[in-house]
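> would you be able to build a 3D model of this:
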Amino acid sequence: MKNWYGIQRTLTYINTLEQVKSTGERDKIKEVLDDLIDYTQSHFSFEENLLEQVSYQYLPSHRGIHELFVKRLNDYRLKFEKGESIEKDLYRLLSKWLINHIQHDDQDYVDAVRDNMLSYLRKQEEKKGKGWFARFFS
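Sure, this is the predicted structure:
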């Protein structure tokens, strides 16, 4: 259940930052930072909603990790707006995030989602008052 799109997108940000580390192109750095913050917030919201639906027991700590990451991104935005150079630190942060969070922390919830999603979907069908089997033959 790897999120290949998210991994690819993170790699694109890392590669772009690698290219601008030497040039310091502020417009490109701003573009990466803005896109990264926007994508991260929407992705985390989706992921946390999914984990909530399957009653993932470690959701509070997982959400806390997300909140810290978003805070760090916002801190980088403030530094950038003050004219500070952030590309090297942001590059390091994303590189570590790719390995530590995406490859490890996110893998921790895969079994919980797989094991609980079918049960969750069945409950949703029951709430509708008619299961998929009955709808199929009606």
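> going by C-alpha atoms from here, please, whenever you check contacts or count neighbours.
OK.
> what's downstream of the host helix or strand of Trp97, the next helix or strand?
According to DSSP states H and E, Trp97 maps onto helix 87-97. Of the helices and strands lying after helix 87-97 in sequence (DSSP H and E), the nearest is helix 110-128.
> same for that following helix, what does it pack against?
helix 26-53 (3 or more C-alpha pairs under 8 Å, 6 or more residues apart in numbering; DSSP states H and E).
> alongside the first, I'd like the structure of this one:
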Amino acid sequence: MPFIWNPDLDTGIDVIDQQHRRIVDYINALEIANAAGDRDEIGRTLDDLVDYTVSHFAFEESLQEEAGYTFCKPHKRVHELFVRRVNEYVERHRLGDDVGSELYKLLSTWLVNHIKRDDADYVAAVKANMIGIIAEKRQRKDNGWLSRFFRR
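Predicted coordinates for the structure are as follows:
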């Protein structure tokens, strides 16, 4: 059964929500490969999922750091533990274990819980920082030489 994106999972930060939806696409591709019994495709999908998730985590952590999010380090630790856990499944798969359905359950459950709990905690700080950056850029733009020239 495919993982269906639920709007309750939206953080309100478009780039993060798009990345989360992409992770859901990988989870669903894994389920399709598992249902087909295609071990090679399961392996490729797992590799792609891990690579994409690691880059997503790095991006998310950079937003948190830039925003001065208080719990950035513990959040990063949660990411590290998750990657380690998924890599254990990848290794088991490479050794011949059938981990597809077990991994699908882990990924879909973890993602929902992580978004609703851990990610929800940083959203306010990151949004406030983004709004501040946009306001600062507008201010600089409004104070540029061209805008000053036309205000005269």
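> TM between them?
Superposed pair, TM-score by TM-score structural alignment, normalised by the length of structure 1: 0.82. Supporting alignment: 133 aligned residues with a C-alpha RMSD of 2.3 Å.
> the helix holding Trp97 of structure 1 vs structure 2 - mean distance after superposition?
For helix 87-97 of structure 1, the mean deviation from structure 2 after alignment is 1.1 Å (mean C-alpha distance after the TM-score superposition for structure 1).
> quick check: the aligned residue for Arg117 of structure 2 in structure 1?
Alignment note (TM-score structural alignment): Arg117 of structure 2 maps to His104 of structure 1.
> for Lys105 of structure 2, that is, sorry about that
Matched by TM-score structural alignment, Lys105 of structure 2 corresponds to Arg92 in structure 1.
> ok, the match of Arg117 of structure 2 to Gln19 of structure 1 distance?
From His104 of structure 1 across to Gln19 of structure 1, the span is 27 Å (C-alpha to C-alpha, to the nearest Å).
> again, but for Tyr76 of structure 1
Distance from Tyr76 of structure 1 to Gln19 of structure 1, by C-alpha to C-alpha: 18 Å.
> counterpart of Ser55 of structure 1 over in structure 2?
In structure 2, Ser55 of structure 1 lines up with Gly68, judged by TM-score structural alignment.
> what does Glu31 of structure 1 give?
Correspondence of Glu31 of structure 1 to structure 2, assessed by TM-score structural alignment: Arg44.
> pull the number of nearby residues for Trp4 of structure 1.
10 (other C-alpha atoms under 10 Å).
> how about the aligned partner of Met130 of structure 2 in structure 1, nearest residue that isn't a chain neighbour?
In structure 1, Met130 of structure 2 lines up with Met117, judged by TM-score structural alignment. Ranked by C-alpha to C-alpha, 6 or more residues apart in numbering and with sequence neighbours excluded, the top spatial neighbour of Met117 of structure 1 is Val54, at 5.9 Å.
> no further queries at this time; thank you.
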